[in-house]
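**Student:** model this:
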Amino acid sequence: MTKKEKPKKNSSQKKTYKGIVDVTRTGMAYVTVEGLASDILVKQKNIGSALDGDEVLVDVIGNGKSRGRTEGYITDVLKRKKTEFTGTIQLSKNFAFLLPDKGAFMPDIYIPENSLKGAKDGDKAVVKIVAWGEKTRKPVGEILEILDASDTNDLAMKEILVESGFPLNFPDEVLEELATIEESISASVIKDRKDFRKILTFTIDPVDAKDFDDAISIRKLKSGLYEVGVHIADVSHYVEPSTALDKEAERRATSVYLPDRVLPMLPEKISNELCSLRPHEDKLTFSAVFQMDEKGAVKQHWIGRTVIHSAHRFTYEEVQEVIEKGEGPYDQEVLLLNTMAQTLRKKRFKDGAINFSSQEVRFQLDATGKPIGIMVKESKEAHQLIEEFMLLANRTVAEYVSKQKAANKQPVPFPYRVHDTPDEEKMHVFAVFANKFGYKFDMSNPESIARSFNQLLTAVKGKPEQHVLETLGIRTMAKAIYTTENVGHYGLGFEHYCHFTSPIRRYPDVLVHRILAQCLAGDIKVDKQLEKRCKHSSDMERKAMDAERAGNKYKQVEYMQQFIGDTFEGVVSGVAHFGFWVETVDTKCEGLVSIHNMDEVFRHSEEDYALIGQQTGRKIRIGDKVTIRVVAASLAKRQLDYDLVENEGNTAKRSSVMTGKPLSSYKPDRSSKPKDRSKARKKKK
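**Tutor:** This is a model prediction of the structure:
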């Protein structure tokens, strides 16, 4: 921005704020500043080089009022939300532009001839912004990758990743550094670790997993107790602070899991080879080792660096089979660990943890990535076995570090995983709603709220209102985040908690390992940027979740395209003033029913979580069972549109949710034709 473009100002009145810019499709922008009652308006000519979602500095001049709003101009971009974009190449003689696919008022990106990498006119590409032209006021970019537009699935998944701010490839300096890492484990490294290589150790993971973060060992001690080791890949041995590898891992902060691929936080040489706890290989680990009785009571523990040698790689399905049949590989050890885990689980809920459970879907894909079936993932005892021992390790490490003191006698700054108590207002609305079904909530304190939740979750099992109350109960909960301010983990009922068990795929776990190593060595180095790193990790976790939801939604839409005109049984999963969302019972695919296509005028009642007909008083409420017809499936918008089927008899396919099996046998009803659509659909907010 040049001086002549800046609004006239009195320097004595200038106020500068830091905030996040929201650029609208018209080119107008608003900067949200924490602590300010209203956003700061920024006109298009005063946005400068800021893009939607960037962290910026904004100056407010004088009273800064424009039509009753505070007005300002952006002076600096502190942090880009994203630097890589997908779009279509528009080629000229000696240069090109990328016309971005998405982005509110996103300018075209200028690409000089030496950065084209052979791109042709009309190609789809990923471009990285490397500079900002002072004269043109246009972003300048270079092509990172030319995309194969004929592979629609690959193109869609890559667009989702880039759209969410995740780079598709690792920088050259990272790969160069990776090539210098010593792959063999030297005797000098092993001598400083506790050796578990002769103790029975195995991993339990999903069938398609390649990055095995954790392993469990077990042996009986002479005392009659059992030694159970929770062994976690020692990523911090290979990824040292301030290296190119470390900086890239911190920037990504997390791996991203889409239906057909994983975008790893660390290069595959580390995530799938050096650090993956593969069977029959020596591996470096960081471990929490417990002496326990056969009921799972912990008598003492030890934390430190180790070396292991996994004897077996289990899938969850294989372990579940051992648990159910009572026989199989290492059956005695598996059954004992399961008994311990179930005891830990019962104690956790007794001590105040909230027993929320949710169903997840998994897509069965063909060789081209096209969904040919949908499976429902259910948490069984095999999953709970791993979950309880990981929770135990995470809690134990957090408790240990919480007792340590830095050189200034202050607590050691540490990336805790915290979960705050529910919002009072949300909780009150939910309690009133639950009371309509006869469920009472004791709101006197957080502990009594947790007890009330568990009583409700037990009592509601198998009842018509189960889905609605479970769904809305989860929505009253705060979001878990990373922070140095330890307020405990309300949902788990833990005073101290951290993430220690997945350093291959989560950067906070790497930070935990480093600080833990310093505490054990008595050489604590206070990281003054730790809270900033925690916030970044929380932000990237949310972006990864958004990307995963977008990937799942794309596959849902792709799967449901074959069922246009067919009817399904569904459950109302959300309501808004313009319509309601329905999740199909069989396929778990959510779509919007617009009230514009219904025969009655409805009003939105927030306290009832419902739409209420103004003529009849009829309620459409979250959790209601309905029949819908699929009328549109837009891959471009990742959006499903449904119509409510009324007074046509029971034409929908009966619910038959399968657990862990593809829904390949489903044959929808094709007896009715879809309705004509004349009105535009509104997007889910």
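**Student:** CA atoms for contacts and neighbours, from now on please.
**Tutor:** Fine.
**Student:** a helix runs through residue 181, doesn't it?
**Tutor:** No: according to DSSP: H, G, I helix; E, B strand; the rest coil, residue 181 belongs to no helix; its state is coil.
**Student:** isn't it right next to residue 238, touching?
**Tutor:** Yes: using C-alpha atoms under 8 Å, residue 181 is in contact with residue 238, at 7.2 Å.
**Student:** Looking only at neighbour counts, state which of those two leads.
**Tutor:** Per other C-alpha atoms under 10 Å, whichever of residue 181 and residue 238 has more neighbours is residue 238, with 17 against 13.
**Student:** could you measure that one against residue 547, distance?
**Tutor:** 28 Å (C-alpha to C-alpha, to the nearest Å).
**Student:** where exactly do the helices run in the stretch 501-650 of the chain?
**Tutor:** In the stretch 501-650 of the chain, the helices defined using DSSP state H, counting those that start in this stretch lie at 507-521, 530-560.
**Student:** how about those helices, which one is nearest residue 479?
**Tutor:** helix 530-560 (9.9 Å; C-alpha to C-alpha).
**Student:** From the contact counts, what lies against that closest one?
**Tutor:** Using 3 or more C-alpha pairs under 8 Å, 6 or more residues apart in numbering; DSSP states H and E, the elements in contact with helix 530-560 are helix 152-163, helix 244-252, strand 256-258, strand 371-377, strand 481-483, helix 507-521, strand 625-634, strand 639-644.
**Student:** If we use 7 Å, what do you get?
**Tutor:** Secondary-structure packing of helix 530-560 (3 or more C-alpha pairs under 7 Å, 6 or more residues apart in numbering; DSSP states H and E): helix 152-163, strand 256-258, strand 371-377, strand 481-483, strand 625-634.
**Student:** so how far is that helix from its chain's centroid?
**Tutor:** Centroid displacement of helix 530-560 relative to its chain, using C-alpha atoms, centre = their mean, to the nearest Å, is 4 Å.
**Student:** report the angle between the axes of that helix and helix 152-163?
**Tutor:** 160 degrees (axes from the mean of the first three to the mean of the last three C-alpha atoms, to 10 degrees).
**Student:** list the buried ones in helix 530-560?
**Tutor:** For helix 530-560, a neighbour-count test (16 or more other C-alpha atoms under 10 Å) marks 530-531, 533-538, 540-544, 546-560 as buried.
**Student:** Next, the second sequence, to be compared with the first:
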Amino acid sequence: MGIKETVLGFMKEQAYRPMDLQELSEVFDIKRDEYKAFKKCIKTMEKEGLVIRNKKDKFGVPDRMGLVTGKLQVHSKGFGFLIPDEEGRADVFIPANNMNGALNGDRVIAKILKEDVAGKKCEGEIREVIERANKSFVGVYEDSKNFGFVVPEDKRIQNDVFISRKDTNGATTGDLVIVEITKWADQRRNPEGKIVEILGKKGEKGLDILTIIKKFGLPEEFPDKVIKFAEGIDVEIKEKDIAGRRDLRNIKMVTIDGEDAKDLDDAVSIEKLPDGNYKLGVHIADVTHYVKEQNPLDKEALKRATSVYLIDRVIPMLPKKLSNGICSLNPQVDRLALSCNMVINSEGKVIDHEIYESVIKTTERMTYTDVTKILRDNDKDLIERYSNLHEDFKNMEELCNILHNKRIKRGAIDFDFEESKIILDEKGKPIDIKPYEREIANRIIEEFMLVCNETVAEYMFWTKLPFVYRIHEDPDSEKLEKFKEFLYNLGYPVRWPLEIHPRNLQNVLEEFKDKKEETVVSTLLLRSMMQARYSPECTGHFGLAAKYYCHFTSPIRRYPDLQIHRIIKEHLHGGIDEGRATKLVTIVDYAAKQSSEMERVAQEAEREVDDLKKAEYMMDRIGEEFDGIISSVTSFGIFVELPNTIEGLVHISDLDDDYYIYDEDHLCLIGERKKNMYKLGDEVKVRCEKVNIPNREIYFKLVSDEEQEEETPKPESIDKNGLEEFADTNVECKSEEEVF
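**Tutor:** This next block holds a predicted model:
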């Protein structure tokens, strides 16, 4: 046990009372020549928020001193929540007037003012900022007589940044700039800064997505050191690289991806055995052959932790020479892989498996579209073109259905959400937003990756080696209780056991299948669930009803996959002794935390870009009418979702036929006089009234029955070409592996 763990253990003892450095050094019998290193260790622990110093310069652990350390998440309205470092501890509500200069994403120490009582969130006040999340921000510069100021684009940052005349860097009013903070805010003063870059005038072409990239601190380019290192990698596989690997170059296997995918990191092969079982091969690019621990590529990959997909561009985790080149499983070329062979019976059970290093040569680069046409549409031309693979595709479909049925039978939650594909023109303007199709080919790859991830996780769990698992904790009990109340108010009373199983929730989704409330029920259920994350502990995956789960199948674009490939390969070569295992504990712990955090950043950035382009799309459709469904009800209005997933607000002030009261228990608005009711799942007709692109907000207005009657043409005058393009649209969500 290291000195940090020893000190923390001592401070957590019931009898401990805060001590100063001298007292602590005497307790641990620190010699004079060791005192400097001991003092440095305590200061590092203080910086990390592991220990706290009180006003008398005495140290203790935060929890014993009524304090909590964690990450701050701020809402655009000014309040926030501290997400504690300590797992299992409830979030702490921070009112806007208790922020004390802390900003979104900062690691902070908070003092608890009100404890969690009767289900109410505990409340706190930020006492200290341990580490700033961002030292620079994107904003719009405004000039004034004696100074300037920058209004941050991120609405979660409440304070403008003051700029002195000498620090404007030539910026003029309306410039979109990057401001670096030179003096942080406190209770009385706004932050001060200097302008380090002028991006252009607000509203100029191409600045919209760039602004979001800058706002989230996403890297635009790879450092020269990383590019130079990548350039030194061979573009072809050498004989020395193949030595010791199993040669699978004569095995039929394919990649199946979207048409525009360039980073092909998984290939699949299948064989139906004489006994009726299936031999499934999942072959994943061996990225770790090139990205060795602590080399420049690895350090940069860990920093990024994930690739970010922003509609018309990708911010990759690895340089293109690897992601689109030597690591991508392009057809008919030799590639290094880490393979997992599984023998699966007719009930979907993996009865045997093997994981090993291989060299492969994929037979074809298939697309979801073509495989779906072969299997669903029996496209004769494509069947003839891929006649050597047709039988394999049929077997893949059979196995896919077997695996899916097994998952559902054990209780995995199969969400059925509509996702959208946003299509831009060459100028970056959205010209179409249409449902994202998840057909049989998508589901084949989804099921194969899921079963592979489970198999690898279970195999590595029993080695008892440090590892990065993908976990999904049980739902929030308070939110789940509200969900249960909502179902009761819908006329669907449910009785769940004290220990909820995902099967209970899957049964609810089945009950509402193909009903108008289906989307609403699915959405509310998802909101009651925890977010999946990475962890060194294998605590299971609730949503998939899986005891063991990890992410193994995408090492080109996800760091956890890359890290566990490295551990698996070391284990296969028998190279993990006790010393290495101890070192890996720290490595996987940091990799799990960093990857979880960067995954959230990527999700937020991707969501904001989508919202921006949806707002732009609707800007050209102001005045047009659409059929939609009420997807959310709040005290200030109702949100209506169109079949193409665009969502807009009907503000309560626009419900002008009555005074409406918000019924939180039934999630509806009720007219006080006429008793009209607007509730979740109701079908409505709306008109697009207004769009606020900077805030990504779309405003609808309900079209009344009278207006609809006036506008309805006589039957003989209906123009068939003028029917709503969004009618009868229904699609499923992206894969469970992406959701979870």
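**Student:** TM-score of the superposition?
**Tutor:** The TM-score (TM-score structural alignment, normalised by the length of the first structure) is 0.81; 628 aligned residues with a C-alpha RMSD of 3.9 Å.
**Student:** So which of the helices of the stretch 501-650 of the first structure is nearest residue 45 of the first structure?
**Tutor:** helix 530-560 (29.1 Å).
**Student:** what's the mean distance for that closest one versus the second structure?
**Tutor:** Its matched residues in the second structure lie on average 1.6 Å from helix 530-560 of the first structure after superposition (mean C-alpha distance after the TM-score superposition for the first structure).
**Student:** ok so, going back, can I get the helices and strands packed on helix 530-560 of the first structure in a markdown table with mean neighbour count and distance to residue 60 of the first structure?
**Tutor:** Shown next, in a markdown table, are those (neighbours: other C-alpha atoms under 10 Å; distance: least, C-alpha to C-alpha, whole Å):
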| stretch | mean neighbour count | distance to residue 60 of the first structure |
| --- | --- | --- |
| helix 152-163 | 19 | 31 |
| strand 256-258 | 20 | 39 |
| strand 371-377 | 19 | 51 |
| strand 481-483 | 22 | 31 |
| strand 625-634 | 22 | 42 |
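**Student:** For these, could you give me JSON lines that also reports distance to residue 80 of the first structure?
**Tutor:** Formatted as JSON lines, these follow (distance: least, C-alpha to C-alpha, whole Å):
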{"stretch": "helix 152-163", "distance to residue 80 of the first structure": "13"}
{"stretch": "strand 256-258", "distance to residue 80 of the first structure": "20"}
{"stretch": "strand 371-377", "distance to residue 80 of the first structure": "35"}
{"stretch": "strand 481-483", "distance to residue 80 of the first structure": "21"}
{"stretch": "strand 625-634", "distance to residue 80 of the first structure": "30"}
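**Student:** ok, so what distance separates the residue nearest the centre of the first structure from residue 552 of the first structure?
**Tutor:** In the first structure, the C-alpha nearest the mean C-alpha coordinate belongs to residue 545, at 2.7 Å (C-alpha atoms, centre = their mean). Distance, residue 545 of the first structure to residue 552 of the first structure, using C-alpha to C-alpha: 10 Å.
**Student:** do residue 425 of the first structure as well
**Tutor:** 32 Å.
**Student:** the strands in the stretch 351-500 of the second structure, which residues?
**Tutor:** Counting by DSSP state E, counting those that start in this stretch, the stretch 351-500 of the second structure has strands at residues 364-367, 420-424, 430-435, 469-471.
**Student:** Output the residue interval of the first structure matched by the longest one.
**Tutor:** Right, strand 430-435 of the second structure. Using TM-score structural alignment, strand 430-435 of the second structure lines up with residues 371-376 of the first structure.
**Student:** and the matching stretch, how far from the second structure on average?
**Tutor:** Relative to the second structure, stretch 371-376 of the first structure is 1.2 Å off (mean C-alpha distance after the TM-score superposition for the first structure).
**Student:** Quick one: residues contacting the residue mapped onto residue 207 of the second structure from the first structure.
**Tutor:** In the first structure, the residue equivalent to residue 207 of the second structure is residue 155, according to TM-score structural alignment. Going by C-alpha atoms under 7 Å, 6 or more residues apart in numbering, residue 155 of the first structure touches 147, 148, 149.
**Student:** same check, this time on residue 622 of the second structure
**Tutor:** Applying C-alpha under 7 Å, 6+ apart, the residues near residue 622 of the second structure are 688, 689, 690.
**Student:** Adding distance to residue 726 of the second structure, write these out as TSV.
**Tutor:** Output for the contacts of residue 622 of the second structure, formatted as TSV (distance: C-alpha to C-alpha, whole Å):
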residue	distance to residue 726 of the second structure
688	15
689	19
690	20
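**Student:** Among those, pick out the one closest to residue 57 of the second structure, please.
**Tutor:** Nearest to residue 57 of the second structure among the contacts of residue 622 of the second structure is residue 690, at 56.9 Å by C-alpha to C-alpha.
**Student:** how near is the aligned partner of the residue nearest to the centre of the first structure in the second structure to residue 85 of the second structure?
**Tutor:** By TM-score structural alignment, residue 545 of the first structure lines up with residue 603 in the second structure. Note on residue 603 of the second structure: its distance to residue 85 of the second structure, by C-alpha to C-alpha, is 21 Å.
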